[in-house]
Structure formats: C-alpha cells, structure tokens
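# could you look at this predicted model? Sequence included:
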Amino acid sequence: MSLVWTLIATFLYAEIVVVLLLVLPIASPYKWNRLFKSKFLAMLAQQAHLYFFLIMGVLILFLLDAIREMRKYSSHEAGGHEHLNVEMQHSMRLFRAQRNFYISGFAIFLVLVIRRLVTLISAQANLLAQSEASMKQAQSATAAARTLMAEKSTEKAKEATEDSTLTELNELRKKVQELTSDLNREKKDKEALKSQAESLNKEYDRLTDEYSKLQKKITISDSSSGKGGEKDD
C-alpha cells in the first residue's frame, strides 16, 4: 500500500473510532456540545466548511481514481500466450483498486455520518437545554400559581374571620343593648321601690306620730279620770 492510501486508511480508522465514540453512551450530549463549542474547535469551526469540502474533494478524487483502476484491470483479458506472473500482477492490481475503492468510499460515507452525528448531538443538546429551561419556567409558574392560591385562600380565611368577627361584634352589641335596657329597667324599678319605701317611711312616721299623740291623750284621760275618783272618795 502506498503512502497516500496508508494515510487514507488511517483516516478511515480514525473515522471509525470517532463514530464509535459518538454513538456509544460514553458522554452526554451536554459534554459533547461543550466539546464542540470549545475554543480550539470553535477556531476550526470557522473554516469547517472549507475543510469539509477539501477532504470530500480529495476523497472523491481518490475514489474516482480507484474506479478508473478497477475498470482498467477488470476489462483486461489475459491471453493464453501471457505469462502467469503478468496475470497475477493484473489480479493484484485489480484487488488493490477494489480495496482502494472501498477505503475511499467508506471514508466518504463516514465523513458524512460524522458531520450528521455532530449536527444531531448539538441539536439534541440544545433541545435538552430548552426543555430544562421550559421545565424550570413551568416549575416557577407552578410555584407562583401555588403562592397565589395560598394567598387567595389566606385572604378568604381572613375575610371569613373578619365576617365571623363582625357577626360576633354585632351579637355582642345586641347583648350589650339588651343588658343596658335590663339595667335601665332595673334602675327604674329600684327608683320606684325607693320612692315606695320613702312613702312608706313617711306613712310610718305619720302613723307613729298619731299613735304617740293618741297614747298621750289616753294617758291624759286616764290621769284625769283617776283624779276625779279620788275627789269623790
């Protein structure tokens, strides 16, 4: 194998390793995307299209050369007068042309596969980042909704408490008014009883005075009647 085809075969083996690394679950899409966006690869990405078309052009040229060699040696018909060594050389060159065709063809195919895998991994990483951001927004919106619901329930509880407090205050006011009216009634009854007691005391004093006056009269009349009897004796 010549030096050029050795380099192409080495490039093919490196492509196989890269494809296996990208396909196998060795690293997450975040890590691959971080690696793709690193400073070194970012510098290469500025001219990635140029490198891609350059590599594809070189590989296509070698693929066309391999096809030409295949057609050249496959169309050769060995005559009976030719030596066996010449026929073996033609067969060997045809085998090398076919080998080079497969090497260059698979190299071109894996270049396209690697480019597609890098694009898909970057898109997957972006989608995962967007989904995480959307999930965080949804969680924050849910938390805000729960906070609003809690505040509304708290306000409703406060309103219910205020309503119950107002009801209790109204009931207490009614009870205070009833007690005030009862107290006024009791005061009026007490004043009436007091006035009745005063009138009874006055009547009692009057009766006592009359009784004392009558008692004095009786005493005077008894004394006067006693003196008249003594005189008669």
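Right, received. Where do you want to start?
# C-alpha only now, for contacts and for neighbours.
Noted.
# okay, helices next: where are they in the protein?
Using DSSP state H, the helices found in the chain span residues 3-23, 29-36, 39-45, 48-74, 84-232.
# name the helices or strands packed onto the longest one?
Using 3 or more Cα pairs under 8 Å, 6 or more residues apart in numbering; DSSP states H and E as the contact criterion, the neighbours of helix 84-232 among helices and strands are helix 3-23, helix 29-36, helix 48-74.
# and the angle for the first one with helix 48-74?
Here the directions of helix 3-23 and helix 48-74 differ by 130 degrees (axes from the mean of the first three to the mean of the last three Cα atoms, to 10 degrees).
# ok, back up a step: need the helices of the chain in CSV with mean neighbour count, can you?
Listed next are the helices of the chain as CSV, based on neighbours: other Cα atoms under 10 Å:
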stretch, mean neighbour count
helix 3-23, 15
helix 29-36, 16
helix 39-45, 12
helix 48-74, 16
helix 84-232, 13
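# out of the helices and strands packed on helix 84-232, nearest to Ser225?
helix 29-36 (144.7 Å; Cα to Cα).
# comparison target, given below:
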Amino acid sequence: MSLVWTLIAGFLYAEIIVVLLLVLVGNPYRWNRFFKSKFLAMMAQQAHIYFFLIMGVLVLFLLEAIREMRKYSSHEQSGEVHLNVEMQHSMRLFRAQRNFYISGFSIFLVLVIRRLVTLISAQANLMAQSEASMKQAQSATAAARSLMEDKATDKAKEATEDTTLNELNKLRERVQQLTADLNREKKDKEAVKSQAESINREYDRLTEEYSKLQKQITIGGAAGNKDD
C-alpha cells in the first residue's frame, strides 16, 4: 500500500473511532460544549472549506480507484494466459477494489460524522430548551400557587374583616341600646327625685300648718281657762 492510501486508510480508521465515540460515549451536553470550545470555534469558521477539501480529495481518489478497477477488469477479460501477468493484474485489481472501498467508506463516514455532529448539537439545544421550558413552567406553577394562596388569604382576610365589622355593628347596637336604657333610667331617676322634692315641700308645708294650728289651739285653750 502506497503512502497516500496508507494515510487514507488511517483517516478511515480515525473516522470509525470518532463515530463510535459520538454514538457510544458521553451525552449531548458535553459534546455540544466540546463543539463550542474555542479551538473548534476557530476551526468552525473554515469548516466548510475543510469539508469540501477533504471531500474533493477523497472523491478524486475514489474516481482513481474506479478507473483502476475498470482498467484491470477489462484487461482481465482480454484473455491473457501468462500466469505471472495474470497474478499481477489480479493483485492490482484487488488493490484497486481495496482502494475503492477505503475511499468510499471514508466519504460515507465524513458525511455520517457531519450529520452526527449536527444532530447532537440540535439535540443538546432541544434539551436545553426543554429544561428552560420546564423551569418556566415550574416558575409559572409556583407563581400561580402563590397567587391562589394570596387570593385565599385575601378571602380569609375579607371574611375576618366582615366578621369583625358584624361584631362591631352588634357592639355599636348594644352600646346604643345601653345608652338609651341609661338615659331612660336617668330620666326616671330625675322624675323620682323631683317627686321626692315635691313631697318634702308638701310635708314641710303641712308641718308648718300643723304647728300653727297647734299654737292656735294652745292659745285658745289658755284664754278659755281665764274666762272660767
């Protein structure tokens, strides 16, 4: 195997290892972080150039392998009878077929790796978006719960305020009733007091009249005794 095809075969083996790593190792977050590293970010600016360059080289070697396959296949069908020449042509045909498979699988794995990188990056972005959506949904649920709790607290406060207002109204009505009773009792007391004062005045007046009558009786009795 020539040096060029040795390099292409090594590139194929490296592609196989990369595909296995992308499929079996790690999670999308780590791969996406690795893809967005500074080194790969610098290379990503020229990724299209590298991609088309590698694809162009591999396609050229693939066409070269196809040409050699057709060349040695047609030469084999020409009916050469010498054994050494036939073995050389068979060996060259085998090499051409080997080179064809190496270059073909290299092109195929380049496309697979590119597609895997795109899918892993998209999956990581989708997972990040889903986590952000879940966090937003959880925050919205928490906000709704707190709002419902606030509403329930407000309703409880309103009910408590209504109960307090009802009690205050009842107490006011009770105070008004007691005030009315007190005013009525005061009026009754004043009426009784005024009646007692009038009775006392009447009693004093009768006492004075009685004293006057008693004096008159005493004076009149003394005058009668003198006449006798």
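Perfect, thanks for sending it. Only a predicted model underlies this, so the values are computations on that prediction, with no experimental measurement involved.
# quick one: closest of the helices and strands packed on helix 84-232 of structure 1 to Leu169 of structure 1.
helix 29-36 (65.2 Å).
# how much does the closest one stray from structure 2?
Aligned to structure 2 and superposed, helix 29-36 of structure 1 gives a mean residue distance of 1.2 Å (mean Cα distance after the TM-score superposition for structure 1).
# contacts for that helix?
Leu41, Ala42, Ile121, Ser122, Gln124, Ala125 (Cα atoms under 8 Å, 6 or more residues apart in numbering).
# could you rerun that using 6 Å?
Ile121, Ser122, Ala125 (Cα atoms under 6 Å, 6 or more residues apart in numbering).
# could you check how far it is from the centre of its chain?
Relative to its chain's centre, helix 29-36 of structure 1 lies at 27 Å (Cα atoms, centre = their mean, to the nearest Å).
# how big is the angle separating that helix from helix 3-23?
Using the same axes, to 10 degrees: helix 29-36 of structure 1 against helix 3-23 is 140 degrees.
# give the contact list for the spatially most central residue of structure 1.
Nearest to the geometric centre of structure 1 sits Gln139, at 1.8 Å (Cα atoms, centre = their mean). By Cα under 6 Å, 6+ apart, the contact list for Gln139 of structure 1 is empty.
# how close does it get to Lys156 of structure 1?
According to Cα to Cα, to the nearest Å, Gln139 of structure 1 stands 25 Å off from Lys156 of structure 1.
# kindly report the same for Asn85 of structure 1.
When Asn85 of structure 1 is compared with Lys156 of structure 1 (using Cα to Cα), they lie 103 Å apart.
# what does Met43 of structure 1 give?
61 Å.
# likewise Leu24 of structure 1?
57 Å.
# so which of the helices and strands packed on helix 84-232 of structure 1 gets nearest Gly228 of structure 1?
helix 29-36 (149.6 Å).
# which part of structure 2 lines up with that closest one?
Counting by TM-score structural alignment, helix 29-36 of structure 1 lines up with residues 28-35 of structure 2.
# now do the contacts for Ile55 of structure 1.
By Cα under 6 Å, 6+ apart, Ile55 of structure 1 has no neighbours at all.
# no no, Phe101 of structure 1
Neighbours of Phe101 of structure 1 in contact, by Cα under 6 Å, 6+ apart: Leu63, Ala66.
# translate it into the numbering of structure 2.
In structure 2, Phe101 of structure 1 lands on Phe100 (TM-score structural alignment).
# and the gap between that match and Ala14 of structure 2?
18 Å.
# cool, and Lys189 of structure 2?
From Lys189 of structure 2 to Ala14 of structure 2 the distance is 118 Å (Cα to Cα).
# next one: Asn84 of structure 2
With Cα to Cα as the criterion, Asn84 of structure 2 and Ala14 of structure 2 are 36 Å apart.
# try Asp227 of structure 2
Distance from Asp227 of structure 2 to Ala14 of structure 2, by Cα to Cα: 174 Å.
# and Ala144 of structure 2, by the same measure?
Using Cα to Cα, Ala144 of structure 2 is found at 54 Å from Ala14 of structure 2.
# likewise for Lys212 of structure 2?
152 Å.
# run through the residues that contact the closest residue to Asn100 of structure 1 other than its chain neighbours.
Of all residues not flanking Asn100 of structure 1 in the chain, Ala66 sits nearest, at 5.8 Å (Cα to Cα, 6 or more residues apart in numbering). Counting by Cα under 6 Å, 6+ apart, Ala66 of structure 1 touches Ala97, Asn100, Phe101.
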